[in-house]
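Asks: Dropping a prediction and its sequence here:
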Amino acid sequence: MSVLRKKPPVSGNRIHKMGSALREDGVVATPDDWETYLLHQTEIVGELVKQLGDFADSNSAVLLGGQTMEENIVPGSGTYMVSGRPKTKISLKEKLRHRQETPLERIQDVAGARLDCDVTLTQQRRIADELCDLFTKCGATRVDIKDLRDGSHSGYRAIHLHLRFPAGFAEVQVRTALQSHWANVYESAADIFGRHIRYLHEENQVPLSLAARKVVKVKLLHDLSAHISQVEEKRDECSSVHSRDDLDYDMKHRQEIISELESNIQFILNLLDEEFRKVRASRRK
């Protein structure tokens, strides 16, 4: 039987108590339960990644451009990548403290997986719908699709599948090439300026320090996120128009402009990523 269909090895009451302790002082009084809990979350992630990988392999020609899994997903590559991870203890403590009313057993993304792929917005939604059916067949008792591509959400844009299995909660993200690249660079920024910048969209979050608020790079990343949204909408519009002889020239011109905009965004993100890498490296010395 798949791990997704099995009840968790640690009771909800014990998970609740571990979460309360983690939120208060960061110490878990029952390390054996904690290790069992994390191992179970890791097993859930493994099954999610397997299902996503099988889905991508069998649908690559139809949904994902016919290419194969690659580490770097860029616009025009037709590639995709599957990844997953359970949240770390530090990340969980941070999230529990930001969400005082949410107990550990109801944190949606302790077990999380991603499908990053070079697709349009329309294709992205179609993939999310297909995955909804897939995970229902895998035993999900509830699947909620959260489209986070229009709101700010601290700049993060993706489609989230919030899943509930007998094994517990899980989350799967479907991201386009630019959405994925932006999120990875923003995570690098959070390592430097503070993890709390990821929660800017939430109410009652701790405000940025004056120094961090003045950081031009953070504002630039937020501006880039909005720009990515606009460019992807234009790409989606172009892909939905059936080509005709009298439109071919105009359409090709629009596509060239969009490709240039995507390349410019990629270039800026690469520059920021390299800068953040150098800062992190200097701090480790």
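Replies: All right, it came through fine. Numbers count the residues shown, from 1 in each chain.

Asks: Going by C-alpha atoms from here, please, whenever you check contacts or count neighbours.
Replies: Fine.

Asks: longest strand anywhere in this protein?
Replies: Ranked by residue count under DSSP state E, the longest strand found in the chain is strand 168-176.

Asks: Contacts for whichever helix or strand comes after that strand, please.
Replies: Moving toward the C-terminus from strand 168-176, the next helix or strand (DSSP states H and E) is helix 177-193. Applying Cα atoms under 8 Å, 6 or more residues apart in numbering, the contact partners of helix 177-193 are 73-75, 116-119, 156-158, 196-198, 212, 218, 221, 225, 228, 262, 266, 269, 272-273, 276-277, 279-280.

Asks: Check the offset of helix 177-193 from the chain's centre.
Replies: 10 Å (Cα atoms, centre = their mean, to the nearest Å).

Asks: tilt between it and strand 168-176?
Replies: 110 degrees (axes from the mean of the first three to the mean of the last three Cα atoms, to 10 degrees).

Asks: Give the buried residues for helix 177-193.
Replies: Neighbour-count burial for helix 177-193, counted by 16 or more other Cα atoms under 10 Å, picks out 177-183, 185-191, 193.

Asks: here comes the other one, which I'd like you to weigh against the first:
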Amino acid sequence: MWPLPISKKQLNKLGKRLSLHSTPEREDLLSLNQVLLAYQAILDDVKGSLDDIGLPATTRVKTTSTLIEKLRRESSMSLSRVQDIAGARIIVNGGRLEQDQVVKRIIDFFAPEHDVLPRAIDRRTTPSSGYRAVHVVIHPSGVPVEIQVRTELQNAWAQLFEGLADRWGRAIRYGGNPDQPRRVVMRLSRRRSLTRQSLMGMLTFASEEIDRIERLETYIESIRSFVSEVDSGTHKHWSLDDSGQLKPITGDDATDAMIHYRRIRRAFMETMESLLPDRRARGRLIRRHVPRNHSPTPQFVLERIHGCNLAVADLERARDEEFRHRTGATRLILDTLQRRLELGGPT
């Protein structure tokens, strides 16, 4: 059953009139308010469903002025197809892995309930003016509702950016320049100052750094998973028995050692390729820990496994230290700018 007070055809005609007229008719504004009240009721139901599956969310329905502005900016967009009139926001405590898990839970939960399948829009690899998140669009009763899923860093960046957009003009949300781009917002020294335009450059850098940090966190999780599988003997290429010896395959020690070594060499090379972008550094590690050997002994294979584990553990520690340093520096930038915003600056 269509949940809005007017038909989809009437809704699109209403949107067209609102986008064309500089001063909307009173009747059109009243109709739009009724539509937004209906969206609010739909959104309340969505929030209840998210609460039920342990995903508490904040929600909002676009204001009349914001929606009319969007219709005028995107004149070809039909009102019934605007997917973010009603929106929910979920902030995950972890990084991208947790974000992906939450997105999957939302899709799995709402897919059986709605005729239109949920659709995920990944704005992490293709950000909009630096904004990164994953949006899931669901269609309760055929009406689009957008659920934003953000990490803490993505949310901190977005909150700061939105606060600046309210002060410096909403054009920056769509790739435009701030109002008065050369206006000084911060004195760095007697000769150096920070303008609105240069601060926007800092935010762009922070957005890119957040992307690098979250990719790095994913790499670290992959390393930890690799180490855990090796330690437990469940890795597909590491075949050790409970006593830490190579599991028999053919019954011939020499043949088994050769098969095992080929497996661990391939696994280590694949792991390093995904975790270590520097090709030369990767090559040195591979030659050091899994050199070519056409007749390895069981003892040699066990030594190589031990060496590979140490190499991966060292890489994990280095990446973890880099992750903590970059995260701390980025949080400091965002927190400093946010405090200045709350205290009345940047202006």
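Replies: Everything's here; your move. Owing to the predicted nature of the structure, the values given are computational and were not obtained by experimental measurement.

Asks: Got a TM-score for the two of them?
Replies: Overlay of the two chains. TM-score (TM-score structural alignment, normalised by the length of the first structure): 0.79; 249 aligned residues with a Cα RMSD of 2.4 Å.

Asks: Give me the PyMOL select line for the contacts of helix 177-193 of the first structure, limited to the buried ones.
Replies: Entered in PyMOL, the line below selects the buried ones among the contacts of helix 177-193 of the first structure, by 16+ other Cα under 10 Å:
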select buried, resi 73+74+75+116+117+118+119+156+157+158+196+197+198+218+221+225+228+262+266+269+272+273+276+277
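
Asks: residues touching the residue nearest the centre of the first structure, list them.
Replies: In the first structure, the C-alpha nearest the mean C-alpha coordinate belongs to Gln173, at 4.8 Å (Cα atoms, centre = their mean). Each residue near Gln173 of the first structure by Cα under 8 Å, 6+ apart is listed here: 112-115, 158-161.

Asks: Could you report the neighbour count for Leu63 of the first structure?
Replies: 19 (other Cα atoms under 10 Å).

Asks: Hmm, it is touching Asp129, no?
Replies: No: contact criterion Cα atoms under 8 Å: Leu63 of the first structure and Asp129 do not qualify, at 11.7 Å.

Asks: Identify the residues contacting the nearest residue to Thr347 of the second structure once chain neighbours are set aside.
Replies: Closest residue to Thr347 of the second structure apart from its sequence neighbours, by Cα to Cα, 6 or more residues apart in numbering: Val185 at 5.8 Å. Applying Cα under 8 Å, 6+ apart to Val185 of the second structure gives the contacts 193-196, 345-347.

Asks: Would you reformat these as CSV and include secondary structure and distance to Ser80 of the second structure?
Replies: Shown next, in CSV, are these (DSSP: H, G, I helix; E, B strand; the rest coil; distance: Cα to Cα, whole Å):
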residue, secondary structure, distance to Ser80 of the second structure
Ser193, strand, 46
Leu194, strand, 43
Thr195, strand, 40
Arg196, helix, 36
Gly345, coil, 39
Pro346, coil, 38
Thr347, coil, 37
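
Asks: Show the buried residues in these.
Replies: 194-196, 346.

Asks: which ones among the contacts of helix 177-193 of the first structure are found in helices?
Replies: Among the contacts of helix 177-193 of the first structure, the ones falling in helices (DSSP state H) are 212, 218, 221, 225, 228, 262, 266, 269, 272-273, 276-277, 279-280.

Asks: Quick check: the farthest pair among these?
Replies: Within those, Ala212 and Glu262 form the most distant pair, 27.7 Å apart (Cα to Cα).

Asks: Which parts of the first structure are strands?
Replies: Going by DSSP E, the first structure shows strands at 80-86, 111-117, 142-147, 159-165, 168-176.

Asks: Tabulate those strands (JSON lines), appending distance to Asp133 of the first structure.
Replies: Listed next are these as JSON lines, based on distance: least, Cα to Cα, whole Å:
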{"stretch": "strand 80-86", "distance to Asp133 of the first structure": "18"}
{"stretch": "strand 111-117", "distance to Asp133 of the first structure": "16"}
{"stretch": "strand 142-147", "distance to Asp133 of the first structure": "9"}
{"stretch": "strand 159-165", "distance to Asp133 of the first structure": "11"}
{"stretch": "strand 168-176", "distance to Asp133 of the first structure": "13"}
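
Asks: Burial-wise, tell me which of these comes out on top.
Replies: strand 111-117 (a mean of 26; mean count of other Cα atoms under 10 Å).
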